[in-house]
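Asks: Show me how the following folds:
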Amino acid sequence: MAGREQARAEAAFMRGDVGVDGGATEEKQDEAEAEKGKAREALLRGRAYLGREFLTWLLWRSESGDPLVEYENEGVKVLYMGRVVLRGVAGDVTELSAKGTLAPYSEQVKHSLDRGLLVSQARLRFTHGEKEYEATVDSEFLDVRAAKLPALMSEEEDDQLSERLFLTEQLAAMVDALVKDFLAVRAGRAWSKQVVPAMKEWMRGDEKGADALSKAARAKGREARAARG
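Replies: Sure, this is the predicted structure:
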C-alpha cells in the first residue's frame, strides 16, 4: 500500500499537481479556466459543431450550381468563393485556411474534409432572382458578417436606408431558409445512411457522390413541386 501511495505521489509531482512539500501547487487556481474549457468543448460539440456541419453540407450541395431552396417563389443559389476556413477537434492539423476564387471546391479542401475537418467560416455569394448578395458566414452562431448587398435602387437617403434594411433582412431570411432545410435533413433517417456516405464519396472525388447529389437535388425539386400542388 505504502509503495502505491508513493508512486501516486511521485506521479502527482511529475504532473505538477503538488510541490516538493506534497502540497497542492497553484495550478488549482485554474479551476475556472478548466470549466471554461469544458464549456468551450460543449459549444464546439453542440451549436458550433452543428454550424460546421451545416457549412460543410452547404458546400457539397452548392457545387451543382442549382437553386438550393426557394424563397419568395424564387430559387436561391449559393456559391462559395474566396477564403474558406476549416477546423477540427483532433489530428495533426486542427485548422486550415484556403484562399482562391474556387478554393472551397478544390481537391485539397475536399481531402481535408475527408480527414475530419469541417467548414468553420466561408465567404458566400447568394443569388436570388436578379439580385446577388455576398456575406461571410461563421459557424459558431451562424453570424453573417461583412455583407455586400445588391445595388440600391432608391435615390433619397431615407429610402436608401429603408432599402438597405430590407435587403439585409432578405439576406438573413435566405440564410435561415437554408439552415431550416439542413436541419430537416440532419434530423432525418437519411442523414447517416445516405447523405453522409454521399458526402464522403464527394470528398474523395468519387463520381457516385456527385451522382447522389444530383439525384438528391432532383428528388428535392419533385417534393417541392408536389407540395405546391
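Asks: When you work out contacts or count neighbours from here on, use the C-alpha atoms and nothing else.
Replies: Noted.
Asks: Who are the contact partners of residue 134?
Replies: Applying Cα atoms under 8 Å, 6 or more residues apart in numbering, we find residue 134 in contact with 123-126, 147-149.
Asks: If we go by neighbour counts, what in the longest strand seen in the chain is buried?
Replies: Secondary structure of the chain read by DSSP state E shows that its longest strand is strand 74-87. Neighbour counts over strand 74-87 (16 or more other Cα atoms under 10 Å) mark 76-87 as buried.
Asks: One more sequence to fold, the one below, so I can look at both together:
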Amino acid sequence: MLLIERVKETEFLAREFLLWLWYNSEVNGGTYKLEDGDVELWVDKKIVLRHDDDEGTEKIVFTGDNLNLKEARFALMEKKQVTESQLRLKVEENEYSFTIDSEWMNIKTLKTPKVKQDIKEDPEGIFYEKMFLIEQAISAIDTIYGEFIELRLSPAWNDSVKPALLNWISQVKE
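Replies: The predicted structure is shown next:
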C-alpha cells in the first residue's frame, strides 16, 4: 500500500481530533491536564470544513477575530468535516498560534512567543531558546494527541464522548 493511500485511510482520525479540540475549546474551555501541568488549547480565528461526494468537493472557511462558529457547527450537521483549524496554545506563560491540517497532521505557521535573549549578550542563546519554545509547543500537542488517540480507542469514545459530540453539534439549532 502506498503512503498516500495509508494517509487517506487514517485521515478521519485527524478530522475527529480537530473536531474534538473544537468541542473541548467550547465546552471545557480548552484546558488539558498534562503531567507537567495544565495547558490551554482552543480554536482561534479560522476553521475550515469540507465535504466530498460524487459531485465534487465543497469547502467552507470561517475566519474572524470574534469567531462565531454557530454557522460552522451547522455545517457539521450538513456532513462537512473539519479539515483545518487555527489553534492557540498556552503552556505556562508562553502562548503559541498555529494551524493544523487533517490530511498530513501538519503544523503550519507556528508562531512562538518572542525570544527574550539579547543577541549581543548570547547569540547562541537565541537559537536554543527558540528551539525550546518550538519543542514546548510540539510536546504539548503530541501529548494532547496521544490522549485523544487513547480516548478514541477506548470504549469511552462510543459510550460517552461520541454521543456528547453529536449532542453538541445538534445544539446549534437552539
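Asks: Send over the TM-score of the superposed chains.
Replies: Remark: TM-score between the superposed chains equals 0.85 [TM-score structural alignment, normalised by the length of structure 2]; 168 aligned residues with a Cα RMSD of 2.4 Å.
Asks: just to revisit the earlier point, would you reformat the contacts of residue 134 of structure 1 as a markdown table and include neighbour count, secondary structure and distance to residue 163 of structure 1?
Replies: Listed next are the contacts of residue 134 of structure 1 as a markdown table, based on neighbours: other Cα atoms under 10 Å; DSSP: H, G, I helix; E, B strand; the rest coil; distance: Cα to Cα, whole Å:
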| residue | neighbour count | secondary structure | distance to residue 163 of structure 1 |
| --- | --- | --- | --- |
| 123 | 21 | strand | 23 |
| 124 | 21 | strand | 21 |
| 125 | 18 | strand | 19 |
| 126 | 20 | strand | 18 |
| 147 | 16 | strand | 14 |
| 148 | 15 | strand | 13 |
| 149 | 17 | coil | 10 |
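Asks: For stretch 83-97 of structure 2, grab the matching residue range in structure 1.
Replies: Mapped onto structure 1 using TM-score structural alignment, stretch 83-97 of structure 2 spans residues 120-134.
Asks: residues in structure 1 aligned with stretch 143-151 of structure 2?
Replies: The aligned range for stretch 143-151 of structure 2 is 177-185, by TM-score structural alignment.
Asks: longest helix of structure 1?
Replies: The longest helix of structure 1 (DSSP state H) is helix 157-186.
Asks: After it, which helix or strand is next?
Replies: helix 190 (DSSP states H and E).
Asks: post-alignment, that following helix versus structure 2, mean distance?
Replies: Its matched residues in structure 2 lie on average 1.8 Å from helix 190 of structure 1 after superposition (mean Cα distance after the TM-score superposition for structure 1).
Asks: which part of structure 2 lines up with the following helix or strand past that helix?
Replies: Per DSSP H and E, the first helix or strand lying C-terminal to helix 190 of structure 1 is helix 196-203. Under TM-score structural alignment, the counterpart of helix 196-203 of structure 1 in structure 2 spans residues 162-169.
Asks: Just want the most central residue of structure 1.
Replies: Nearest residue to the geometric centre of structure 1 (Cα atoms, centre = their mean): residue 52, 2.4 Å.
Asks: List the contacts of the aligned partner of that residue in structure 2.
Replies: Alignment note (TM-score structural alignment): residue 52 of structure 1 maps to residue 15 of structure 2. Residues in contact with residue 15 of structure 2 (Cα under 8 Å, 6+ apart) are 81-83, 102.
Asks: Closest one to residue 26 of structure 2 out of the residues you listed, please.
Replies: Using Cα to Cα, residue 82 comes nearest to residue 26 of structure 2 of the contacts of residue 15 of structure 2, at 15.0 Å.
Asks: out of the contacts of residue 15 of structure 2, who has the most neighbours?
Replies: For those, counting by other Cα atoms under 10 Å, the largest number of neighbours falls to residue 82: 28 neighbours.
Asks: Surely it is within a strand?
Replies: Yes - according to DSSP: H, G, I helix; E, B strand; the rest coil, residue 82 of structure 2 belongs to a strand.
Asks: quick one, what contacts it?
Replies: 15-16, 18-19, 47-50, 102.
Asks: would you say residue 20 of structure 2 is within a helix?
Replies: Yes - applying three-state DSSP, one finds residue 20 of structure 2 inside a helix.
Asks: Could you find the counterpart of residue 42 of structure 2 in structure 1?
Replies: If you follow residue 42 of structure 2 across to structure 1 using TM-score structural alignment, you land on residue 79.
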